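>>> Let's see this in three dimensions:
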Amino acid sequence: MASSSYFLVIALLALASWQTMASDPILVNGFVCKDPKDVKAEDFFLAAKLDMPRDTNTNKVGSNVTLINVMRLPGLNTLGISLARIDYAPLGENPPHAHPRATEILTVLEGTLYAGFVTSNPDNKFLSKVLNKGDVFVFPEGLIHFQFNPNPYKPAVAIAALSSQNPGAITIANAVFGSKPAISDDVLAKAFQVEKNTVDWLQAQFWADNHN
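Below you'll find the model as predicted:
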């Protein structure tokens, strides 16, 4: 009799657990995964107008990154891909940054770009190329990289594909000198082998985000 009661309690707990899970949304990669019967074409469509130039005058670095990831296009969830259009003003730059969850492949659509990345410790080897219209360059996952438009008169445009639906971006200067709260100037002065007043000056700058 005791054994029967035990199995009855287990069965009731399992049923309650199943009902709770059935009523909660299923998350994959931290995002809601829709029931297939509720999926619509709109989940896979975004009128992003990536053929239109973006404003590059909204920040000091002179670039504008328009990222299409899972947060803007729900249908990307679990598919392991995202896309970005990058506009560069004359002498504009997409400053040194890293994608913690994605490799990036960049294609120049217009203009010229100087692009490069740095390998990991201990070598920290710098690899770079000047890219012209139609050229392609790859930035391996997690490595610090950048693009710079060396032309003082003409803008440039590139399209980047990334191997994650949510690649993330860590802009190095923003993270190190624009953190909230600020990293101790003692720590940064030691790390960069500079005077603390230099660190204080850098931390006082306006570290704008060029991602839109």
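>>> only C-alpha atoms for contact and neighbour calcs from this point on.
Noted.
>>> Next, the buried residues of stretch 32-43.
Within stretch 32-43, the residues that qualify as buried are 33-34, 43, counting by 16 or more other Cα atoms under 10 Å.
>>> Among these, which ones are in helices?
If you go by DSSP state H, those have nothing in helices.
>>> For Ser82, state which of these is nearest.
In terms of Cα to Cα, no member of the buried residues of stretch 32-43 lies closer to Ser82 than Asp43, at 14.3 Å.
>>> if I look at that closest one, how far off is Val28?
As for Asp43, its distance to Val28 is 15 Å (criterion: Cα to Cα, to the nearest Å).
>>> Next: Pro150.
Distance, Pro150 to Val28, using Cα to Cα: 41 Å.
>>> mind putting the buried residues of stretch 32-43 in JSON lines, distance to Ile86 included?
Shown next, in JSON lines, are the buried residues of stretch 32-43 (distance: Cα to Cα, whole Å):
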{"residue": "Cys33", "distance to Ile86": "29"}
{"residue": "Lys34", "distance to Ile86": "30"}
{"residue": "Asp43", "distance to Ile86": "24"}
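>>> Could you check how far the longest helix seen in the chain is from the centre of its chain?
The longest helix of the chain (DSSP H) is helix 2-23. Here helix 2-23 is found 43 Å from its chain centre; the criterion is Cα atoms, centre = their mean, to the nearest Å.
>>> Second chain to compare with the first, below:
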Amino acid sequence: MKKMFVNGQFCKDPATVVANDFFFSGLNIPGNTAANKLGSSVNLVSVNNFPGLNTLGISLARIDFAPYGLNPPHTHPRGTELLVVIEGTLLVGFVTSDPNKLFTKVLNKGDVFVFPIGLIHFQFNIGETNALAFSGLSSQNPGLITIANAVFGSTPPINPDVLIKAFQLDKSVVDYLQK
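Now for the predicted structure:
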């Protein structure tokens, strides 16, 4: 049988598909929010670790937040995100372009918010306790671009003169951020 490549993944031969291809376990386990300075942990379930999602156009994520933890400004170039808060209080928002307009809301347990495809968005735990949210995404492989990392942490680095002018920053600040 010839292999078929669909949405970035090869389809399995139907004769080799098993029930475990449609099963994922582990979203009951809290993520390690102490592992990074942001105080958040994202466990993405996509076609890359759940073969049964191939061609279905969906994925999901568990997002854990320490108190004041942040899922920093980022974008999913291939998917809209629908977030539901399970525990805690989150400040969420996204920015449109032309004009640059911020849409933001404080969410509590049971609240839902949508982040349209490709728009820069964030989630911030404004509570003094841990927070938990789940996101559904309209793509089997939504992609992720974290804005600060992309702009200030690229390899090779973006020419500092470009960043100085674009962000109206001193060269010392750009040098610091690129480190």
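>>> Could you get me the TM-score between them?
Once superposed, chain against chain, the TM-score is 0.97 (TM-score structural alignment, normalised by the length of the second structure); 179 aligned residues with a Cα RMSD of 0.9 Å.
>>> Of the buried residues of stretch 32-43 of the first structure, just say which sits nearest to Ser63 of the first structure.
Of all those, Asp43 has the smallest distance to Ser63 of the first structure: 28.6 Å, by Cα to Cα.
>>> was I right about that closest one contacting Gly75?
Yes - counting by Cα atoms under 8 Å, Asp43 of the first structure touches Gly75, with 4.9 Å between them.
>>> residues in the second structure aligned with the one helix or strand Val138 of the first structure maps to?
Here Val138 of the first structure, judged by DSSP states H and E, is contained in strand 136-139. Under TM-score structural alignment, the match for strand 136-139 of the first structure in the second structure covers residues 112-115.
>>> So what touches that stretch?
Outside stretch 112-115 of the second structure, the residues that touch it by Cα atoms under 8 Å, 6 or more residues apart in numbering are 80-85, 93-94, 107, 121.
>>> ok, which pair from the residues you listed is furthest apart?
Greatest spatial distance in the contacts of stretch 112-115 of the second structure: Thr80 and Leu107, 18.2 Å, computed using Cα to Cα.
>>> For whichever strand or helix holds Thr104 of the second structure, name the packing helices and strands.
Per DSSP H and E, Thr104 of the second structure falls inside strand 102-107. Here strand 102-107 of the second structure touches strand 90-95, going by 3 or more Cα pairs under 8 Å, 6 or more residues apart in numbering; DSSP states H and E.
>>> nearest residue to the residue nearest the centre of the second structure other than its sequence neighbours?
With distances taken as Cα atoms, centre = their mean, Leu144 lies nearest the centre of the second structure, 5.6 Å away. Distances taken as Cα to Cα, 6 or more residues apart in numbering place His76 nearest to Leu144 of the second structure, at 4.9 Å, with adjacent residues excluded.
>>> What is the burial count for the counterpart of the one you found in the first structure?
Under the alignment (TM-score structural alignment), His76 of the second structure pairs with His99 in the first structure. By the criterion of other Cα atoms under 10 Å, His99 of the first structure has 23 neighbours.
>>> host element of Gln123 of the second structure?
Using DSSP H and E, Gln123 of the second structure falls within strand 120-125.
>>> which residues of the first structure fall in helices?
Applying DSSP H to the first structure gives helices spanning 2-23, 172-177, 185-192, 196-203.
>>> Quick check: which of these has the most neighbours on average?
A comparison of these by mean neighbour count, using mean count of other Cα atoms under 10 Å, puts helix 172-177 on top with a mean of 17.
>>> helices or strands up against that helix?
Where contact means 3+ Cα pairs under 8 Å, 6+ apart, helix 172-177 of the first structure is packed against strand 93-98, helix 196-203.
>>> hang on, the earlier thing: residues making contact with the strand holding Gln123 of the second structure?
Strand 120-125 of the second structure is contacted by residues 65-75, 88-96, 115, 131, 147 when judged by Cα under 8 Å, 6+ apart.
>>> Now which residue in the second structure aligns to Ile81 of the first structure?
Using TM-score structural alignment, the equivalent of Ile81 of the first structure in the second structure is Ile58.
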